Each structure stands twice: as structure tokens, then as C-alpha cells.
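In: any chance you could fold what I've pasted below:
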Amino acid sequence: MIGVAPPDYDPAAPESATTLPVGSPVTVRAYVRELIRRHRRAFGVLMAVNAVAVTASMVGPYLLGTVIQDLAVGADDIPLGRTVAVFAVALAVQTFFVRLVRLRGAMLGEQMLADLREDFLVRSVGLPPGVLERAGTGDLLSRITTDIDRLANAMREAVPQLSIGVVWAALLLGALGVTAPPLALAVLVALPVLLIGCRWYYRRAPSAYRSEAAGYAAVAAALAETVDAGRTVEAHGLGARRIALSEQRVREWTAWERYTLWLRTILFPTVNVSNVLVLGSVLILGGVFVLQDWITVGQLTTGALLAQMLFEPVGMILRWYDELQVAQVSLARLVGVREIEPDAGEQALTPDGRDVRADRVRFGYHEGADVLHQVSLDVAPGTRLALVGPSGAGKSTLGRLLAGVYGPRTGEVTLGGAELSRMPAERVRSHVALVNQEHHVFVGSLRDNLLLARTNADDGELWGALRAVGADNWAASLSEGLDSEVGSGGQQVTPAQAQQIALARLVLADPHTLVLDEATSLLDPRAARHLERSLAQVLEGRTVVAIAHRLHTAHDADVIAVVEEGRITELGSHDALVGSDGAYAALWRSWHS
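Out: Next up, the predicted model:
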């Protein structure tokens, strides 16, 4: 049976469904070593406490072997009272230290898990925005939920328990070698069976678990994308196609789930057979050794009990090592973000000015399919530029390049002469801010949501930012003002109010260049126009690139760029473009018709 896949094993299941990297074994080992170094003292204490508990557990077999040996030789004075007292003390010591082992192990696991979560969050937040956008919702969601959940069990239990099991087995083997050296050799009879079974299993398990995790990420991606685009799916009648895709992803994922379960059905019986072989070889060979007077009956008794005690730590090692196979895949997916390194030239680039320039830019999301074609554009400091054009023309893509979210395939986008794509994300965000249609209200107070943009802002500045975007009236009506809880579980805010909170953060962040990608799309036209005028007063003197289908935004702009099929076909002021009777003039007439 070994080596034959089950009939329903599906080799077409995806091994990868993500654009974020999965950490290499070198990266994973380096991170594990780093975690151990951080907590080496806690590891040392855990091992010491465990050694005391294991040593105490071996007192009982030793005492029983001594009593049996005394009976075998016909001793008249057997100190049963003292033996019982010593056993009781050893049992009390074992009980106390086993409890301490569990407590120390749980504490160590929680500390490592907290470090892992913090490291992943810090590293993810520091990733370039373009990398996160390309990764997609499903992959990010599966990493921060499923992978963290799988690692939680490993960090809390698998790592401490595996360490405990190794120390436990080593001490028992050592005690067996000291008590009855010939019996220690008998244990080796089961070793080939255990090694062959484990080698077979662990050669297949890691790749299977990786495919299982990638399959789940594909399921999450398909479901998340369908839910997020629910209205579009319904409008275009794509429901059946999306359901079929989701069912296919679920079938592929469950095929790998069944395969990994099948692997365990081979491993567990192998472990049971090895346990039987250990005890059987100790008893049979031990009996021969007793008959040959190589060991005593007491040594055989103690050795048999110690051999039987080996079952638990060996089973613990294999069980938790198997758990670590799953955890290793999740850990590799989490630490994979550590392999995304900035360009070597990033640190040397500092903008010398505020002018934004795109020079013969080509860009595409997929190889061989450019969205932008030879786009060149100069945006002088303080200019309000409007990007208009039909849907799918490339307006938002061009805006993201100007905001430094993406880097061009050819050509360059510069800020003050420095290439945006080669600058660290933190430096780009200090100069340029992108605000799009997607806004998030974090769980917490309204004050905390605003302080994300500038942590040292006082209440006057917070209210000023809310006033600038027309949100001060509804914010003042909240029961506790700035201290009111908003978001999930708190005061529910409308999509328009969430958009105003995001724009208030923008006012507080105070960048000199803004890219607004339909940032007022969730407001009604009158409110949007009022908000844009308020923003225009607050953002006077700043460079603004506004992307919108509402042409009143273009009417107020200094310069209008008409984007069609990935090219800028017209460039000029509102009056000049209307007078030229081109594409913009047609859009303007259509807007007012």
C-alpha cells in the first residue's frame, strides 16, 4: 500500500495560488533560529523543568524493579514503607513539575506566537502598495487567518511539546542504557520500521501540505472576489461561472485534504507496529538475557517499564512533528514576505522638488498586455490635474503610477527627479498620497481612526480636518464626540461618512501631492461637489491628480488629460478642450445632455 496514492487523489490541485512569495527553507530556518534566540532563556528553563519531571517519573519503575529483584532472590527484609514513601515523594515532584512544564510551555508558545504575529504585521505594512494590490484579497486573507490559526496551535503546543518529547525520550533511553544495557539494544529492533515509515511519510507530507494551503488560498480568493464584486457578477449574469469556479477550487482543495489524511493512515499504524515491536523485543530478548544470567529479573522489570514509557514521548514527537509539517507550510507563507527586498538603489533617492513627471511610460498587469502605451505627462507643483475618459481607458492605472503604487514596465515616473518606483514606500507616502474608492473604518474611537494619519494631532486639528471635509456636523452629533466607538461593534457609519473619515485623514497627513481616484464616488453629486470645493480650499497650493467620471471635477481643474485606450489623446484646460471639439467636448456634451 505504501507509495500508492488513493483513487480520488487529484494531481491537478494547485501548488501555488498567490503572488506573494512563500519562504524558502533557508528563510524559514533563519526565522526559527531567530525566534529561539529571542526566547533561549525560556527554552532553557522549560528543558530543565522537563528534565526534573522525567527523572521523577523514572523513580517508580526503578523502585518496582528493586522490589521484584529482592523478592526473586528471597530477601526477608523488604523496606516497603520506605519504598512507598520515596514513590509518593517522587510522584508529588513529578506532578508539580509536569504542571510547571505545561505552564512554561504554554507561556513560551504564546510569546513566540505574539512575536510571529507582530513580525508579520510589521513586515506586511512595510511592503510596497503595488505588491499588496497584486497579491489579492484571498491570499492575504488566508495568510492572516488560516495560516495564523494553524501556527497558533503549533506555537502554543507543538514546539514546546516536541522539545519536551525529545528530552523525555533521550532521558528514558539513557536510563534504560544505565539500568540494563542489553535491553537498550533490544529497542533498536523497532528502529528500521519506524525510520522507513517516517521517511516515506515525511518525503510526501510537506509538498502535500503546501498544496493543501495553496488550495485553500485559491478557495478564499474565489469566494472573496465573488463577494466583493457581487453586484457586477449579478449584473453580467456571471453567477453560474463564479459558482463553477468556486466548486472547482473546493474540489481541488478537498482532494489535497483527503490525500494528507491518507498519508496519516499509513504513518499511525506504522507507529503502532513499532511500539509493539519495542515492547515485544524487550520482553522476549530480556527473557533470554535473564535465562543467560546477563541481567536480573529486576533489571528486566525496570527495563520493560522504561521501554513502555517510551511509547508516549515517541508518539508525542511524531504527532507534533506532523503538526509542525502543517505549521511549517503556514510559517513559510508568513515569513515569505521577508524575502521581498527593496531595490538596492532605494536609499540613495531623495526628491529634489515637487514636480511629477511620466516619461514614455508603458505598463501592464500581465506580460505582453500593456494597459498604458508611451504615456508622457508633466505635472507642475500646485497644479490640479484631472484624468478623464471612458471606463477601462487606464485612468486609475496612470493615477497609481503617479502615486508610486506601481512601477512602469518601461519609461519612468519621477518626483522631483527621483524615480518613484525605486523609493521606499514610506518616503513615497510622505510626499504623495493615494485616496481611492475603498475606505476602511477601523474598530475603535473616531479619534483613533483620525490619529492614524498623524499621531501627534490635537483635538483642534482633528475637528479642523473633519470640518474641512464637511464631517464635523455628524461627528459632533455622536454621543461621545471624538471618543465615540465606530466601526464593527460600535457606531455604524454610512459609506459616505467612511469616505469623509478617509479624506479627513488625508487632510491630517498633509502630503504635497494627492492622487484622488474617484475619492468622492460614494457621495451624491451635490455633496461631492461641496466636498471637493472644501478640499480645494484646504489643499490650496498642493498638486492634485483627480480621477473621476463626474466632469464637474474636470471643469474645476487647471489641466485636463483625456485618457483613451491607454494613451493621452488630449491635454489642456476645460475651455480649450471644449473649443477644440474633440473627445472631451463630446464627453462634456453627453454629461449635460
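
In: could you use CA atoms for every contact and neighbour count after this?
Out: Fine.

In: burial check on Q537, number of neighbours?
Out: Residue crowding around Q537 was assessed by other Cα atoms under 10 Å; the count is 11.

In: which helix or strand contains it?
Out: helix 525-538 (DSSP states H and E).

In: mind listing what's buried in that helix?
Out: A528, R529, L531, E532, R533, L535, A536, V538 (16 or more other Cα atoms under 10 Å).

In: can you redo these as TSV with distance to A307?
Out: Written out in TSV, the entries for those read as follows (distance: Cα to Cα, whole Å):
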residue	distance to A307
A528	78
R529	81
L531	78
E532	79
R533	82
L535	78
A536	81
V538	79
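
In: T553 contacts A386, doesn't it?
Out: Yes. Under the contact definition of Cα atoms under 8 Å, T553 touches A386, with a separation of 7.1 Å.

In: give the residues shared as contacts by these two.
Out: For the pair T553 and A386, residues contacting each of them under the criterion Cα atoms under 8 Å, 6 or more residues apart in numbering are A546.

In: of those two, which one has the most company?
Out: For T553 versus A386, the count of surrounding residues by other Cα under 10 Å is larger for A386: 30 against 22.

In: tell me which residues in the helix or strand harbouring L318 are buried?
Out: The secondary structure element spanning L318 is helix 311-335 (assigned by DSSP H and E). With burial defined by 16+ other Cα under 10 Å, the residues of helix 311-335 counted as buried are 311, 313-335.

In: please apply the same query to stretch 457-475.
Out: L462, W463, G464, A465, L466, R467, A468, V469, G470, A471, D472, A475.

In: over to stretch 429-446?
Out: Within stretch 429-446, the residues that count as buried by 16+ other Cα under 10 Å are 429, 431-436, 439, 441-442, 444-446.

In: just send those back as CSV, with distance to Q292 and secondary structure too.
Out: Compiled in CSV, these are given as follows (distance: Cα to Cα, whole Å; DSSP: H, G, I helix; E, B strand; the rest coil):
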residue, distance to Q292, secondary structure
R429, 82, helix
H431, 87, helix
V432, 87, strand
A433, 86, strand
L434, 85, strand
V435, 86, strand
N436, 86, coil
H439, 82, coil
V441, 80, coil
F442, 77, coil
G444, 77, strand
S445, 81, strand
L446, 84, helix
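
In: now tabulate these in CSV and tack on distance to V273.
Out: Shown next, in CSV, are the buried residues of stretch 429-446 (distance: Cα to Cα, whole Å):
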residue, distance to V273
R429, 61
H431, 66
V432, 65
A433, 64
L434, 63
V435, 63
N436, 62
H439, 58
V441, 57
F442, 54
G444, 56
S445, 60
L446, 62
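
In: which one of the residues you listed sits closest to E225?
Out: Of all the buried residues of stretch 429-446, the one with the least separation from E225 (Cα to Cα) is H439, at 17.0 Å.

In: another one to check against the first:
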Amino acid sequence: MSAVGTRPPATALRTTSGREAARWVAARCRELPWWTAATVTTTVAGAAFQVLPVLLLGRVVDGVVGGGDRSSLLAVGVLLVAAALLGAAATAASTWLIGRLGAELLATLREAAVRTVLGMPSARVEQVGRGDVLSRVGDDVAVLSRGIRTAVPTVFSAGVLVAIATIGMFGLDWRLGLAGAGALPAYALALRWYLPRSAPLYRRQRVAQADRAQALISGLDGIGTVRAYRLEGAFQEKVTEESWRVRTLGIEVFRLFGRFVGRENRAEFIGLVLIIGVGYVLLEAGAASLGEVSAAPLMFHRLFTPLGAIMFTFDEAQKSGASLTRLVGVLGERAEARLVGDAEPVGDGAPPPAVAVDAVTFRYPGAEEPVLREVSLAIPAGRSLALVGATGAGKSTLAALVAGIGTPQEGAVRIGTTDLAGVDGAGTRRLVGILTQETHVFSGTLAEDLRLAAPGATEAELEDALRTVGAEAWVRGLPQGLGTPVGEGGERLDGTLVARIALARLVLGRAPVVVLDESTAEAGSEGAAELERAVSAACAGRTVLFVAHRLTQAMAADRIAVLDCGRVVEEGTHEELVALGGRYARLWRAWRESS
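Out: Modelled structure (predicted):
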């Protein structure tokens, strides 16, 4: 029986509009005025120097036709070389500045998004699913980072170049400028057709990728139960279904972009034909010089490169835009945090409180059927209760409610005389400690990792907690003892050691009530018995609720409750339930036969 259990239906984190995301970017740019000004200045200068050679080329043509002297042509040639060199330098500086400014904005956004996620109510994280959360602070950050390095500098620089080149065409002759502008309606129609279709499609693609991640995570989290109940096929089918959805959307994106490219090519053809035609008429009428008429098609053709760059990086830019709206949307989740009353304090040395679950009914948002139906349970002070049942019975949901993660629609969960519905997150953490199979060791020293649960703990208290969970000998063997780095880049730890460190944090937290949601399920079978002894030591003197993965865990509890389809169908001691011959007895027989 696993924490794969009953998962809430997907209710994604907030996604903002493109306009709101643009306002966020503009506000951050105003906080970096010098970087922003330098970026815009170098980009405009680079575009101007790239257009200048075309204008000078027209002067060369007119000089040759008019019989100009060699010195003037030589001066124009020097200006051409200087413009090319200055343009290259300004463009390089612009690309570097755009990347640096983008990196600053991304770092600010990533930090704000991660801080918001860490500060979100646990119930909200459970509601949306970790796939959506991880895809935003992981995949979306990666997509946006790649876009800032490639697509954003290209699109911004090319857009400025298009504007400068258009102004240059009007500078040659306003009639030639109008002829080139005749292509703009075709460009505008292409964008008007593409943008409303592409932005939602990219967002759907990102959501599909998040759903695929959630399907993978849920299967891996409960791999033991998946194998025990022969659910491999069902989980594989779910992952395959989500993967095909991502693939189908990817093909749809590619097809849409291909049609957009065709429309852009038609716009270029229209503009070039108009400029050549109008230039011929003006030249025949003597209303324009050969240099102006020659430079105009070259100037318009100069637009092909930046427009093509925009076109071919627009795919990446759209992905970056979709990721930006999702990341900025996360920041809006901050207002949803609920702050209510505090918990009744429990002093050191005081007896642990009892736990009462009174007629609790719980339904996830958007679900038609409740996960729990009128569940009532009582755990006397200092005693333990184990929850068992098949996958989807509601065990993990009930454990989460007792830990203060979520609020039932009907009924109440009380710790002593305190109703958890009226307690904020900090108050709940003082009353209830929760440990799941999703244990994690953070990067840093072992002492720093343990002090996450008790920032003011002394080394003696840390050692005492480690001794309680049977990790004292292991710590003595570490090269730097409590100062040894663990986590990423540190000491390699197996599942049993990770669980012991998590249990030591539980000891240091001193919460009088403990919820264990299959906290030892990932330990190897050889260390399972020792780890269960460590769990018993860590929970001594506390009121404990177990979600039991192995029935040996349930057997060690004072009482056992069997859940089925969100209801308590049996309750009693191990011996009473085996003698009853009901659901628990059948589970026990199956467990013994498979052991």
C-alpha cells in the first residue's frame, strides 16, 4: 500500500497573460536603468551601422554614373569599411548586453518563483501535483534560459534592424519607402494568423509536458506498490498516453510554423515586386536616381535576413514566452497563502495530545466523488494507529489531513482540543511532524541538514538525535563527523541512511504528534527491520499515525484501521483483525505467503 494512493486531480498553478508578463519584465528593466539603456543604445547603433553601407552604395552608383572623382569614391569606400567594423562591434556588444540583462532578469524571476513555491501552502502543492511545480521551476527555467541565450537577442536585434532599414528606405525616396511598406499588410496578416494560434498551442505543449512529468513521478514514487499489485501496465499506459500527447502537440506546432513560413515568404515576394516596379517607373520618369533605385531593393532585401532570423527563432521565442507566462504566473500564487489562528502550545515534558478524526469527508477540487467519506478515528494520547488498505483507499489523504495539509469539507481533525482548520502552517508544524517516503538530504554539512528542523540545536543535541535513530556509529566513521558535506556533491548515502537522517530531524523537531506516510518504504529489505526499530525510537512518547507499507509495521501499532474506498471498514488490534477473518486477515495471509 503506497503513497501513490489517491492523487488530487490536476489543478495547475496560475498562468498569467502575455501582457502581465511583459509588464513584469518592463518593471524589472526599470530597476536596471543603466543596463537597459546600454542594451538599447548598442542595438540601435549596430542596426544603423548595418544599414549605412547600403545607403553609401547608392552614393557610389550615382558617383560612377555622374562621373565623380576617384577621391570621393575612395572616401565612400573608407566609410563603408568603418561602418562594417563599427556595426560588428556594436552588434557583438548588443548581443552580450542582451544576454547579461536577460540573465539578470531570469535570476530574479527564478529566485522569486522558487521562493513562492517554497512558501506555498502544502495543500496547494498537493493539489496541483509536483509535476506542474517541478516543470515550472525546472523545465520552464531551462526553456527561458535557452531562449535568452539564443532567441531573445536574435529577435530583439532583428526587430530593431527591421525598423532602421524601413526608415532607410523612406530616406532614399518616400515613394520607394511606400512601395516597400506595401509588404507590411501581408506580414501583419501572417502574424495575425499565427500568433493567436501559436501562443495557446505552446502553453498546451508545456502543460502536456508537466502532465507527463507528473505521471512519471507518481509511478516512480510508488514503484514498490506498483510492482506488488502488478500495476506496471497501467502506469506504463498512462506515461505512454501523456508522451503521445506531447508528441502530437509537437507535430502540430511544427506544422503551424511551416504554414507561417509560407505566409512570410509571400509577403517578401510582394514587397520586392512592388519596389522593383515602382523603382522602374520612377527611373523612367527621371523622378529618382539610379543609385536610389538600386539601393531600395538592396535595402528591402536587407530586411530578409533579420525577418528570416525572427521567423526561424520565433518558435524558440514563443516557447520562451509561454514559459515566461507560467513562471510569472507562479508569483501570483503568493496571495493564496492562508494565515489564521495559532495552535494551542504544548510545553516540553507535557503528555502528547490525542488525535481525533471526526466524520471527515474530503473531496479534491474538481473531483466528482470524495476521497474520504465520513471517516472517524481516534488515537489516544501517546498511542499509535496504523492505516492499511489498497492503492486509492485514501490512506495518504487522511494522513495529510492529520498533518494539517488540507482542510476537510465536512467534519474536523483535532489535535488535543485544537481544530487544525483554524491553525496556520507554523502552528501546525509545532503540533505535528510528518515524514514521508519522499525524504531528502539537502546540500551542506550534516549538522546544517539536521538543524533545518531545529536551528538552535547544539552539537550534543544533534548527536543525541542521531544516537536515537541508530546513526551514531555511522557519523563517527565520517571523515569530518557532523561537519561532513552531504547531499549533492557530498557523502554518498543509501536509502536507509537518508531515512535515518530524516528521522533524526523528526526527533529534533519535538512535535508531539507524528504522521509517518510510508517513511521506510524505500529502504532495502535488509535494513528494514533496523529502520523500523529506529522509527519506534524516534516516535517514543508521541502520538503516532502510520501509513503502513509493510504489514509488519501495522502489526507493531497499538491499533489498525483498514480503509477501503475512503471508508474505515475494519478497526482493531492485529490479533483481533486476524481473528475477524475479514479484509485485513486476507491481506495478512497474502503478505505471509509472498514473504
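
In: care to give me the TM-score?
Out: Overlay of the two chains. TM-score (TM-score structural alignment, normalised by the length of structure 1): 0.82; 569 aligned residues with a Cα RMSD of 3.9 Å.

In: tell me where the stretch 401-550 of structure 1 has strands.
Out: Secondary structure of the stretch 401-550 of structure 1 by DSSP state E, counting those that start in this stretch: the strands cover 410-415, 418-419, 432-435, 444-445, 485-486, 513-517, 543-547.

In: please disregard the earlier target; I meant the stretch 251-400 of structure 2.
Out: Remark: strands assigned in the stretch 251-400 of structure 2 by DSSP E, counting those that start in this stretch are 355-362, 372-379, 384-388.

In: got the contact list for the residue positioned nearest the centre of structure 2?
Out: What sits nearest the mean C-alpha location of structure 2, by Cα atoms, centre = their mean, is R136, with 1.6 Å. Each residue near R136 of structure 2 by Cα under 8 Å, 6+ apart is listed here: S323, R326, L327.

In: map it across to structure 1 for me.
Out: Matched across to structure 1, R136 of structure 2 falls on R143, judged by TM-score structural alignment.

In: need the three-state assignment for its match.
Out: On the three-state scheme (DSSP: H, G, I helix; E, B strand; the rest coil), R143 of structure 1 is labelled helix.

In: from E426 of structure 1, how far off is the alignment partner in structure 1 of M120 of structure 2?
Out: Under the alignment by TM-score structural alignment, M120 of structure 2 pairs with L127 in structure 1. Using Cα to Cα, to the nearest Å, we find L127 of structure 1 at a distance of 9 Å from E426 of structure 1.

In: more neighbours, the two?
Out: Using other Cα under 10 Å as the criterion, L127 of structure 1 and E426 rank with L127 on top: 18 against 12.

In: for the more buried one, give its distance to L516 of structure 1.
Out: In terms of Cα to Cα, L127 of structure 1 sits 21 Å off from L516 of structure 1.

In: what do you get for T296 of structure 1?
Out: Separation of T296 of structure 1 from L516 of structure 1 (Cα to Cα) stands at 87 Å.

In: state the number of residues packed around the closest residue to S163 of structure 1 other than its chain neighbours.
Out: Nearest in space to S163 of structure 1, with sequence neighbours left out and distances taken as Cα to Cα, 6 or more residues apart in numbering, is M47 at 7.5 Å. Look at M47 of structure 1: counted by other Cα under 10 Å, it has 21 neighbours.

In: now the one 3 residues further on
Out: Here the neighbour count serves as a burial measure; for N50 of structure 1 (other Cα under 10 Å) it reads 26.

In: in a helix, it, correct?
Out: Yes. Assessed with three-state DSSP, N50 of structure 1 lies in a helix.

In: ok, longest helix in structure 1?
Out: Of all the segments of type helix in structure 1, defined by DSSP state H, the longest one is helix 239-291.

In: compared with structure 2, how much does that helix deviate?
Out: Compared with structure 2 after fitting, helix 239-291 of structure 1 has a mean deviation of 2.4 Å; criterion: mean Cα distance after the TM-score superposition for structure 1.

In: can you tell me which helices and strands that helix packs against?
Out: In terms of contacts (3 or more Cα pairs under 8 Å, 6 or more residues apart in numbering; DSSP states H and E), helix 239-291 of structure 1 is packed against helix 181-187, helix 191-228, helix 297-309.

In: residues contacting the last one, please?
Out: Spelled out, that is helix 297-309 of structure 1. Outside helix 297-309 of structure 1, the residues within contact range by Cα under 8 Å, 6+ apart are 58, 61-62, 64-70, 72, 172, 175-176, 179-180, 183, 187, 278-279, 282-283, 286-287, 290.

In: ditto for the first one
Out: For helix 181-187 of structure 1, the surrounding residues in contact (Cα under 8 Å, 6+ apart) are 173, 176-177, 278-279, 281-282, 285-286, 289, 300, 303, 307.

In: state the distance from the most far-flung residue of structure 1 relative to its centre to G60 of structure 1.
Out: No residue in structure 1 sits farther from the centre than D76, which is 68.1 Å out by Cα atoms, centre = their mean. Using Cα to Cα, we find D76 of structure 1 at a distance of 21 Å from G60 of structure 1.

In: follow-up on the earlier one: JSON lines for the contacts of R136 of structure 2, including distance to R510 of structure 2?
Out: Rendered in JSON lines, the data for the contacts of R136 of structure 2 read as follows (distance: Cα to Cα, whole Å):
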{"residue": "S323", "distance to R510 of structure 2": "41"}
{"residue": "R326", "distance to R510 of structure 2": "38"}
{"residue": "L327", "distance to R510 of structure 2": "36"}
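
In: same check for these, but in structure 1.
Out: Checked against structure 1 using both residues aligned by TM-score structural alignment, their matches' Cα atoms under 8 Å, those keep these contacts: S323, R326, L327.

In: show me what the last one aligns to in structure 1.
Out: L327 of structure 2 is assigned L334 in structure 1 as its aligned equivalent, the criterion being TM-score structural alignment.

In: wait, that match sits on D119?
Out: No. The pair L334 of structure 1 and D119 does not pass the contact test of Cα under 8 Å, sitting 9.3 Å apart.

In: just say helix, strand or coil for G23 of structure 1.
Out: On the three-state scheme (three-state DSSP), G23 of structure 1 is labelled coil.

In: residues near it, how many?
Out: 23.

In: okay, the aligned partner of L482 of structure 2 in structure 1 and Q497 of structure 1: tell me how far apart.
Out: In structure 1, the residue paired with L482 of structure 2 is L482, using TM-score structural alignment. Distance of L482 of structure 1 to Q497 of structure 1, computed by Cα to Cα: 14 Å.

In: having no further points to raise, I will conclude here.
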